[in-house]
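Novice: test case, fold it:
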Amino acid sequence: MIMKRSRRVHEKKDGEDDENTVVCNILRLPEACLAHAISLTTPGDACRSIAVSSAFQAAASSNSVWERFLPPGYGSILARADHPVDLTSTMKELFCSLAQDHVLLDQGTKSFWLEQTSGAKCYMLSSSSLGIAWRENPLYWRRTYLPDSRFEEVTELLAVCWLEVSGKIDSGELSPDKKYSAYLVFRLLNESCGLDCPTQQGFITRDGEIVSAKRIISLHPQTTAQEAAAESGDEQGRGRADEEVSITTVSVSYPRERDDGWMEVELGEFYNRQEDTGILAISLIEHVQLHWKKGLICEGIEIRPKK
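Specialist: Just a heads-up that it's a prediction; the model follows:
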């Protein structure tokens, strides 16, 4: 038994020596080779590899690694910034800055940032850049300012029957071979109404062809119709609510609160292939039942990778 245990210990030490030899051999690689290998991973992997050794730390922090994580053509995008972006910092610092905060582009009509884990391009189209039916009529919509918005102005719905909001972006502005989702970013006023109509739809087209399934969009947070009927003591209404929920809520998109205090609701999703070209149009419409709607403050439409 003692002999066997000694053999096992000896074999384990031999294995450890082999492992140490491999590690030592990797550390003998030139920094450029290590950097190239790390650049084939992800920003998260690069940050974790820093803890391996001082050689990995130097390679994983190099400009060659982080420039690869930055999207192609990032320079031309940042050239459209409303305020100059510091390009004299390291590529890692630039990546982290773009992943942590947004940059306003094109006279404040878009904001741009990078998705932290992949470096994919993300945008928000400001409400001022959206196509909104009847917006120029002051009886229906008005432009206003909110201090916690990233844009200089937001758009408030005063009263409409015909609701139509749409934003457009070129497929080439997005990262290729990524699945994206589009969200309406908004806020509701206390007197809001009519924004959960079952004929209110969200969808996405590319050059007129639908690329996402149409879905029912409610701008009011999800609550059960049964609870509302129970609070009013309406037994008959409760039965109607049960029936309505079973029919309509299967494909309804409901909003959720964001970390920045705004709300968002998903309008659709799509895959942006390398070879895809054309203009993407993201739409929210309701012109079937034509119920009166009011109390919506629209900040914009956000387009970011689907998690």
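
Novice: when you work out contacts or count neighbours from here on, use the C-alpha atoms and nothing else.
Specialist: Will do.

Novice: residues making contact with stretch 44-54?
Specialist: Outside stretch 44-54, the residues within contact range by Cα atoms under 8 Å, 6 or more residues apart in numbering are 38-39, 56-58, 60-61, 117.

Novice: just give the closest residue to residue 170, not the sequence neighbours.
Specialist: residue 279 (4.5 Å; Cα to Cα, 6 or more residues apart in numbering).

Novice: following up with a second sequence; could you model it the same way so I can compare the two?
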Amino acid sequence: MLTIEERIMMLPEACVANILSFTTPADTFSSASVSSVFRVAGDSDFVWEKFLPSDYSRLISSSTHQSFSSKKELFRCLCESILIDNGRKIFKIEKLTGKISFVLSARELSITWSDQRHYWSWSHRSDSRFSEGARLIMTDWLEIIGKIQTGALSPSTSYGAYLIMKVTERAYGLDLVPAETWIKVGNGENKTKTSYLSCLDDKKQQMAKKEEIFGYYRREPEMREDGWMEIELGEFETGREGNEEVVMSLTEVKGYQLKGGIVIDGIEVRPKSQKLSC
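Specialist: Next up, the predicted model:
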């Protein structure tokens, strides 16, 4: 009598491909070592189209990548991230889960007074994949807002939104008054948090540690693998269906504190379990 393993090995290629299409990219990659049937089935367009976003044709048409020999090759390309929508967004899917991430460039954001040269400066940056970033010269009213639709993201997934930024050597006024961060989905309520725009120097860090003893915790930007820093704006859940607008915000408008010297690269929206560097 044949064992279960032997019976599985005898399944037709089309049947194996259908089974793999209900698994995950990670399972499909690893199944190639099971047998030649699984390897061939795991390379089929039928399987990998199931792991691609439903609007992948539009994504590819709006990027510089136009030709692919197979759906598996296309999937691998999207795992490396691509620029879309005239270079104003980065799209990426996570290799093992197929979850979707986006980075909205600074040009995709609403930044108060960013069109005024004495407040903000736009220029090309060699450390960014986007064509330009926004550098704050001086303001006492900082307001940055980004928007994305839940329908563009993976369903039933917990997401976080992160402002990608850097602090220049001549920055000032960033560690005195905390900014407010929040996310709002559809008509839901937004939960506000606070975060400073720069990290403290050694002397100020010692003072902050003493404050933590009394229950005060100071949120600051965190380093990313790509050399930039990020501030978490908040988190949200996508539903199984529907398409609601997600509004992501960072503001510092209450203290009337003059500040300058931060560079805005964009806002990244990624599954909470991931840490990406695009």
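
Novice: which helix of structure 1 spans the most residues?
Specialist: helix 2-27 (DSSP state H).

Novice: chain center to that one: distance?
Specialist: From the chain centre to the centre of helix 2-27 of structure 1 is a distance of 48 Å (Cα atoms, centre = their mean, to the nearest Å).

Novice: give the buried residues for that helix.
Specialist: Neighbour-count burial for helix 2-27 of structure 1, counted by 16 or more other Cα atoms under 10 Å, picks out no residue.

Novice: go on, stretch 284-301 of structure 1?
Specialist: Result for stretch 284-301 of structure 1 [16+ other Cα under 10 Å]: buried residues 284-286, 291, 293-301.

Novice: what about the strands in the stretch 151-300 of structure 1?
Specialist: Counting by DSSP state E, counting those that start in this stretch, the stretch 151-300 of structure 1 has strands at residues 154-157, 163-170, 178-193, 201-206, 209-210, 215-217, 252-253, 256-257, 263-272, 279-286, 294-305.

Novice: who are the packing partners of the fifth one?
Specialist: Packed against strand 209-210 of structure 1, as judged by 3 or more Cα pairs under 8 Å, 6 or more residues apart in numbering; DSSP states H and E, are no other helices or strands.

Novice: ok, back up a step: ok, the buried residues of stretch 284-301 of structure 1 vs residue 170 of structure 1, which is closest?
Specialist: Among the buried residues of stretch 284-301 of structure 1, residue 301 lies closest to residue 170 of structure 1 (Cα to Cα), at 14.1 Å.

Novice: dump the contacts of stretch 44-54 of structure 1 to TSV, plus neighbour count and secondary structure.
Specialist: Formatted as TSV, the contacts of stretch 44-54 of structure 1 follow (neighbours: other Cα atoms under 10 Å; DSSP: H, G, I helix; E, B strand; the rest coil):
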residue	neighbour count	secondary structure
38	22	helix
39	21	helix
56	22	helix
57	18	helix
58	14	helix
60	28	helix
61	20	coil
117	12	coil
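
Novice: which of the residues you listed sit farthest apart?
Specialist: 58 and 117, at 20.5 Å, using Cα to Cα across the contacts of stretch 44-54 of structure 1.

Novice: the residue nearest to residue 170 of structure 1 contacts residue 171, correct?
Specialist: Yes. With contact defined as Cα atoms under 8 Å, residue 279 of structure 1 counts as touching residue 171 (5.9 Å).

Novice: specify which residue of those two has the higher count of neighbours.
Specialist: residue 171 (19 against 16; other Cα atoms under 10 Å).

Novice: which one of the buried residues of stretch 284-301 of structure 1 is nearest to residue 138 of structure 1?
Specialist: residue 294 (13.3 Å).

Novice: what does the closest one align to in structure 2?
Specialist: In structure 2, the residue paired with residue 294 of structure 1 is residue 260, using TM-score structural alignment.

Novice: for the alignment partner in structure 2 of the residue nearest to residue 170 of structure 1, what are its contacts?
Specialist: Mapped onto structure 2 by TM-score structural alignment, residue 279 of structure 1 lines up with residue 245. By Cα under 8 Å, 6+ apart, the residues touching residue 245 of structure 2 are 147-150, 185-186.

Novice: highest neighbour count among those residues?
Specialist: Neighbour-wise, these (other Cα under 10 Å) top out at residue 150, 23 neighbours.

Novice: distance check, the alignment partner in structure 1 of it against residue 306 of structure 1.
Specialist: Under the alignment (TM-score structural alignment), residue 150 of structure 2 pairs with residue 171 of structure 1. Separation of residue 171 of structure 1 from residue 306 of structure 1 (Cα to Cα, to the nearest Å) stands at 16 Å.

Novice: buried sites along stretch 180-190 of structure 1?
Specialist: In stretch 180-190 of structure 1, counting by 16+ other Cα under 10 Å, buried: 180-188.

Novice: same check on stretch 110-130 of structure 2?
Specialist: By neighbour count on 16+ other Cα under 10 Å, the buried set for stretch 110-130 of structure 2 is 111-112, 114, 119-122, 128-130.

Novice: all strands of the stretch 1-150 of structure 2, in order?
Specialist: Assigned by DSSP E, counting those that start in this stretch, the strands in the stretch 1-150 of structure 2 fall at 82-84, 89-93, 100-105, 110-111, 120-123, 133-136, 142-149.

Novice: just the residues contacting the shortest one, thanks.
Specialist: Where contact means Cα under 8 Å, 6+ apart, the residues beyond strand 110-111 of structure 2 that reach it are 142-146.

Novice: which one of these is nearest to residue 51 of structure 2?
Specialist: Checking the contacts of strand 110-111 of structure 2 one by one against residue 51 of structure 2 (Cα to Cα), the nearest turns out to be residue 146, at 27.2 Å.

Novice: isn't the closest one up against residue 108?
Specialist: Yes. At 7.2 Å, residue 146 of structure 2 and residue 108 qualify as touching, with contact defined as Cα under 8 Å.
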